[in-house]
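Undergrad: Pasted the sequence and its predicted model underneath.
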Amino acid sequence: MMQIDELIFYNREGDTRPIELRAGKLNVITGDNRTGKSSLINIVRFLLGAKRPHTPRGPIRDSVLWYALRAHVGQTRFFIAREAPSGDDSTSEAMLIIGDVTAPPLEELKANTSRQALRDYLGGLLGIEDNRNVPNLGQTRHALSASFVHSLIYCFQGQGEIANPDILFHRQNREWMRQTIRDTLPYFLGAQGAEDLRRREELAERRRELRRLNQRLRAAESERSAGLDRAGALIAESVDVGLLPEPLALSDLAEARGALADVLSQRAAVIRPVENGGEFDRLRSRRAELAAEVRDIGEQIRALEQFADADNSHAGELSEQHARLASIGLIPEEVDAAHCALCEQPLGELGSSARAALERAVGRSERRLDLARQDTPRIEKARAELFDRQRRARDEIRDADQALNALADQDELVRSREEEINLQSYVRGRIAQYLETSAEVGDRELDELRKDVAAKTKTVDELAESLDVDAVRSRTTSLLRNISRQMTTWAVQLGLEHAEDGVQIDLDRLTIVADTPGAPAYMDRGEIGSGMNWVGYHLTSYLALQRFFIEQQRPVPSFLVLDQPSQAFFPRDRETGGDLDELTDTDRENTRRLYELTFQIVQQLGGRLQVIALDHADFEDEWFAESVVQRWRGGEALIPRTWLTSGNPGSE
């Protein structure tokens, strides 16, 4: 029976804000909006092992350094404290002191355990034994153990849950939570005992062993039938790449494996490298030299031909000039020095010098003509020698090309052989992998596997016959039916819709269903309407579950935190809560009846259930006034005004 004795908040200066709670009583914290009431559920969850407190940005985050609580389970009392993480960060550290202690000062707070160890301790303290929900055969989800975290599902109804017709349980809309509730609730109800768990786990283990054996048997049979085909394909590949000379006619797997082993035992071919790189380079260099020589000779021939053309042209001009002069008698056979060669007039004293000049001019012309005629044979001889050198160089280039091509063909053969050897190496690797990974399964091995499968199948069948896999579900349904009868009684007392027809918790849909004459009416389908009914059925179902857990001594904390049960009647945007004069007589009476029923049930359980209600409502009834432990109005809030640095008094 776990209940909370006190919540404590520490600020950075070491000041504390205690909120004392009464065990086994109805504890009402009433107040205005934005005073911090709705943050308490997440803070309590954080103190009991959650990753972060999920407080809103504002005064709580700005001022609280450590959160703490004092609580007890039976006669065991303990103190838990956890440092507030920065911003939206999480923390795995916690402080746990076992014993009846008062809240230590801030300087003595120091983490000494982890949040998981804290949860394990609290689960053990409650008596949560080793348990495991094993899914039925064919279901894919993993087995799940009910833990302390799962027990808290039945301890909280948040502001967005208690009047929400779409969900019934705390955090039900979280991922995987619906199936988690279905898997763990049978344990908390007591429908799933330790012996049932042991037998179900044994059956699950035997089924896993049987699946593994069947997989081995199928693999062996498949290997047996397909092994020869695989071996034959590898033998065919060996022939294609030259590892075997010809195909083998094989009808037995062992013979085929032996042939493949023989292929591996052969010595792998090795190519000796051909040392022709130096000769190739020499030939290529010599060819380049010859090509350059051919180009040089060609340039010399062209230059010589240009010279010959120019010389012939000059000789022709000289010969033509000489012939024209001779034709007009300017070049006589004998020169008359006394008369002019052009006009034949007497020269007088100039005759001797004119004759000498003319003779010199005629002599030079004749000598030039003779020289031009002598150049032609020499030029022709030089041209012939150059053409001969050019031909020899081209012949040598052709020989070099043939030698280079021969070397290239030799390299191509080497590369082709290398490719063949690479293919052989690839096939040899596949053969080695096949021989290593595929076992040679004989008839004896197959017979042994079949016998093992038959024996395991018999064991599983016998266990399944001795264990009714539907027994847990049947017991869960029966226990929920008993809880639903109590819930129906209280629903009738509250005057909830369809209560007279009988209502119950539907474990498949995780909702409330009313057994109306025409057809079942489901709350999550909108077939049960109005805020009073939604709040009423959430409240009665949780109170009925808690009463069952307590009376059957099940390992669930015996406290229930309700956030704003009256929200169905009070406006959501109000600034000051609790003014019942603003409500209609019907809404006022409905709110009072919800609290009065809760108070009565707590009284009936004689201190074994603690209810903490966070609400706007505030009644003058004596029983309600005695239940109020905190009244946050007129500036009072979770965070004291002296802690604040701004005018905002708190946060909802």
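TA: Received the coordinates, thanks.

Undergrad: only C-alpha atoms for contact and neighbour calcs from this point on.
TA: Will do.

Undergrad: Surely Gln256 forms part of a strand?
TA: Small correction: residue 256 is Ala, not Gln. No. Counting by DSSP: H, G, I helix; E, B strand; the rest coil, Ala256 falls outside a strand, being helix.

Undergrad: From what I see, it and Leu250 are in contact.
TA: Yes. Taking contacts as CA atoms under 8 Å, Ala256 lies within contact range of Leu250: 6.2 Å.

Undergrad: Show the secondary-structure elements that the helix or strand encompassing Asp395 is packed against.
TA: Secondary structure from DSSP states H and E places Asp395 in helix 351-437. Applying 3 or more CA pairs under 8 Å, 6 or more residues apart in numbering; DSSP states H and E, we find helix 351-437 packed against helix 194-240, helix 253-265, helix 277-327.

Undergrad: adding another structure so you can compare the two:
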Amino acid sequence: MKFHVESLHLWLASGETRTLSFLPNKVNVITGASHTGKTAILDIFDYCFFASRHRISESIINENTLWYGLKIHVNDKVYTLARRAPSGTTVSSDYYFSSIGEIPEKAPKANIQEPALKVLLGADFGIDQDVRIPFGGQYLQTGSRISLRYFLLFNTISQDIITHSEQFFDKQDQPRSREALPRIFDIAVGIDTVENILKRDKRAQLEKRLARLQKQLVKRDENREAFYGELAETTSRAMSYGLIADNSDAEHAVATLQRMVVERETGPESFVSRRHEEISAELYRVSRKIKGLRKFLGEYTKHKEVLSETADSLKPISSLRSNHADTVRTSVFFEILERLEEGLQEIKTEISKKNPLDSNVGELIKELEGQREQLQGELQALPSSGAIFENEKERYIFIGETKAKLELFAETNGNSSRNFEADIANLEKQIGELTVLSAEERQKHFTSVLDETIQEYISSAKVALGNYGQYRSAFDYKEKKLHLRKPKTAFIENVGSSSNHMFLHLFLFLGLHEIIMANGGQHVAPFLIIDQFSRPYWGDDENGSAKSEQPAEQDRDVNESDVAKVHTALKLLDHFISQANGMGKEFQIILFEHINPKYWEGLENFHLVEIFRDGNALIQGTQASS
């Protein structure tokens, strides 16, 4: 992403316009005395970027200003955005926007609504409108859109936090910003991507649907079990009244009870009578089959007996064949004898066959007899008459209760026809096809790379850190804080002084931006506003002299002086700009300070914007909040 601020504009009530100009790829310094409006510039920047409350000083600055505006370069585009000055503590909803960077000579006129401007700028910051807050909190709801303002947390180090021992990001006293930071951090630094977030969100939705389906499936089965438990009693009563024959099968019992309810208008005896007729008819058919099979079996047995008797009667044929010499023979004797022998052989063969017909018919008769016995038992179970209820009212009450239970079953079992198993399998397949990168592993990798990056800054500034110059970077991912770890131990040191905390803030933000640029980040703009990092050492006097600066004759070691520490911090910023340019990237720093320009002499990437002294201030000829 490319971004830099070209100029800041104040349209004053006097009709004049106050302009401050900045350069890209530079450390742009506004230095000067206190109460000249330096810090107000940071507040104005925040106000123009949709702040819902403001900290611009009412005295001198706000009371003399009609509109505030910025001319910015974003991804080779030039924009001007301006916002009407707040009225007291109430922020304005009036915005002016120019897509070609036009600066009105007189106070602008509102020409765009805030939501539309947010969408327009959000697109340049790579903020997809479909990307939502991944997890909610007390002030940010899950699923709410990610705001451009959340990423601006990476672009400012205000004087309120630059020496803070616990807070490293601005606006952490504001609940929404405090909750937003952990929710957008991974996207901002490149741990996560919009595509991966959308995939993770889709997977979460699919998993939610899957859990809901699985719960419905379990509930359906539980309801069915509960109903069939209730069904047992109803079925038993229906049997005792003779309304159904048996309850051996639950589904069959339901169908029978439903038919009973439908036919309740036909009278109390209709079902019993019809069932009696059905059983009687079936008994008759079964009995006919048994009788026919038994008759067949008897005839078959007689047939075999006749064959056996015939075989016995033909036994003398063998004697005739053996003694044919003693027999009076005719011309056809041997022909007749041969045919008789053939017939005898055929009979013997038929008799000797092992035919399963006997056993098959016997088994079939046995099975039919079992059916007949069951039908007879069912027939005996039916009442001989319809007088099974004390009165018709009792009959209709029972049928009504049964109908209500069946309707309740139909409601709770409404999804019984739905193929939950197929739907669940389909969702599991979709979830399996989504390749979502593990955020946890990438977080560990990022922390390791960030510590390596910051360690280089620690090494370059180790003299200013004194006893902690050899300590190791220890970024706390969960708390979003930078600590120093004693070498070869897990011990986290309490670095104590505000000077060391100032350096930790610089180390962290420079390290974050270096990684963001290396990853081609498109959500965090490559610029940084730093408000008075020299506060731990520098006085507010007009000359900008160091509080601890001593006369030369005292022969104080310059490496331990506050002047040297400030110079180390300035060289750190200068080196960062050079390093960014060496990566082929653009980066802009805007620095508010009290120090004298002589302290950055010789540093190639510094640009003096203005010196707010001797009557020169943000609002010319006045003294305002610093």
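TA: Looks like it came in fine. Note that this is a predicted model, so its numbers are computed, not measured.

Undergrad: circling back to that earlier point, the more surrounded of Ala256 and Leu250 of the first structure?
TA: Counted by other CA atoms under 10 Å, Ala256 of the first structure and Leu250 do not tie: Ala256 has more neighbours, with 22 against 15.

Undergrad: mind listing what that one touches?
TA: By CA atoms under 8 Å, 6 or more residues apart in numbering, the contact set of Ala256 of the first structure is 228, 231-232, 250.

Undergrad: Repeat the analysis, applying 7 Å as the threshold.
TA: Contacts for Ala256 of the first structure (CA atoms under 7 Å, 6 or more residues apart in numbering) come out as 228, 231, 250.

Undergrad: From the residues you listed, pick the one nearest Arg592 of the first structure.
TA: Leu228 (83.8 Å; CA to CA).

Undergrad: if I look at that closest one, how far off is Ser438 of the first structure?
TA: For Leu228 of the first structure, the distance to Ser438 of the first structure equals 11 Å [CA to CA, to the nearest Å].

Undergrad: Between the two, point out the one with more neighbours.
TA: Neighbour comparison, Leu228 of the first structure and Ser438: the larger count goes to Leu228, with 19 against 13 (by other CA under 10 Å).

Undergrad: Which residue comes closest to that one once chain neighbours are left out?
TA: Spatially, and ignoring its direct neighbours in sequence, Leu228 of the first structure is nearest to Leu253 (5.1 Å; CA to CA, 6 or more residues apart in numbering).

Undergrad: what's around Phe533 of the second structure, how many residues?
TA: Around Phe533 of the second structure there are 26 residues (other CA under 10 Å).

Undergrad: helix/strand/coil for it?
TA: Per three-state DSSP, Phe533 of the second structure ends up coil.

Undergrad: right, and it touches Ile161 too?
TA: No. Contact status for Phe533 of the second structure versus Ile161: not in contact, 9.8 Å apart, counting by CA atoms under 7 Å.

Undergrad: Okay, the spatially most central residue of the second structure and Glu452 of the second structure: tell me how far apart.
TA: Central residue of the second structure (CA atoms, centre = their mean): Ala204, 2.7 Å from the mean position. Ala204 of the second structure sits 34 Å away from Glu452 of the second structure, going by CA to CA.

Undergrad: Might one say that Gly37 of the second structure is in contact with Ser625?
TA: Yes. Counting by CA under 7 Å, Gly37 of the second structure touches Ser625, with 5.2 Å between them.

Undergrad: what about the two, which has more around it?
TA: Using other CA under 10 Å, the more surrounded residue of Gly37 of the second structure and Ser625 is Gly37, with 26 against 17.

Undergrad: so what's the more buried one up against?
TA: 617-618, 624-626.

Undergrad: one more time with 8 Å
TA: Gly37 of the second structure sits in contact with 61, 617-619, 623-626, where contact means CA under 8 Å, 6+ apart.

Undergrad: how much space between Phe491 of the second structure and Glu373 of the second structure?
TA: Distance, Phe491 of the second structure to Glu373 of the second structure, using CA to CA: 89 Å.

Undergrad: To what extent is the corresponding residue of the second structure for Ala220 of the first structure buried, counted in neighbours?
TA: Alignment note (TM-score structural alignment): Ala220 of the first structure maps to Arg220 of the second structure. If you count neighbours by other CA under 10 Å, Arg220 of the second structure ends up with 17.

Undergrad: Contacts only, for Arg220 of the second structure.
TA: 412-413, 415-416.

Undergrad: leaving aside the residues next to it on the chain, what's closest to Thr156 of the second structure?
TA: According to CA to CA, 6+ apart, the nearest residue to Thr156 of the second structure is Ile529 (4.8 Å).

Undergrad: Can you tell me what the one you found aligns to in the first structure?
TA: Ile529 of the second structure maps onto Val561 in the first structure, by TM-score structural alignment.

Undergrad: Which strand or helix spans that match?
TA: Secondary structure here is read from DSSP H and E; on that basis Val561 of the first structure sits in strand 559-563.

Undergrad: average distance between that strand and the second structure?
TA: Average distance, strand 559-563 of the first structure versus aligned residues of the second structure after superposition (mean CA distance after the TM-score superposition for the first structure): 0.7 Å.

Undergrad: Packing partners of that strand?
TA: strand 2-11, strand 156-157, strand 610-615.

Undergrad: Pro85 of the first structure: neighbour count?
TA: Residues near Pro85 of the first structure, counting by other CA under 10 Å, number 18.

Undergrad: and the closest residue to it other than its chain neighbours, what is it in contact with?
TA: The shortest distance from Pro85 of the first structure to any residue other than its chain neighbours is 6.2 Å, reached at Thr91 (CA to CA, 6+ apart). Applying CA under 8 Å, 6+ apart to Thr91 of the first structure gives the contacts 51-52, 85.

Undergrad: For those residues, which ones persist in the second structure?
TA: For those, the aligned pairs still in contact in the second structure (both residues aligned by TM-score structural alignment, their matches' CA atoms under 8 Å) are Pro85.

Undergrad: So the residue nearest to Gly158 of the first structure when sequence neighbours are not counted versus Phe570 of the first structure, what's the distance?
TA: The shortest distance from Gly158 of the first structure to any residue other than its chain neighbours is 5.2 Å, reached at Asp563 (CA to CA, 6+ apart). As judged by CA to CA, Asp563 of the first structure and Phe570 of the first structure stand 13 Å apart.

Undergrad: neighbour count winner among the two?
TA: Taking other CA under 10 Å, Asp563 of the first structure and Phe570 do not tie; Asp563 has more neighbours (26 against 22).

Undergrad: Let me see the contact set for the closest residue to Glu396 of the first structure other than its chain neighbours.
TA: Sequence neighbours aside, Leu290 is the residue nearest to Glu396 of the first structure in space, at 7.5 Å (criterion: CA to CA, 6+ apart). Listed by CA under 8 Å, 6+ apart, the contact partners of Leu290 of the first structure are 393-394, 396-397.
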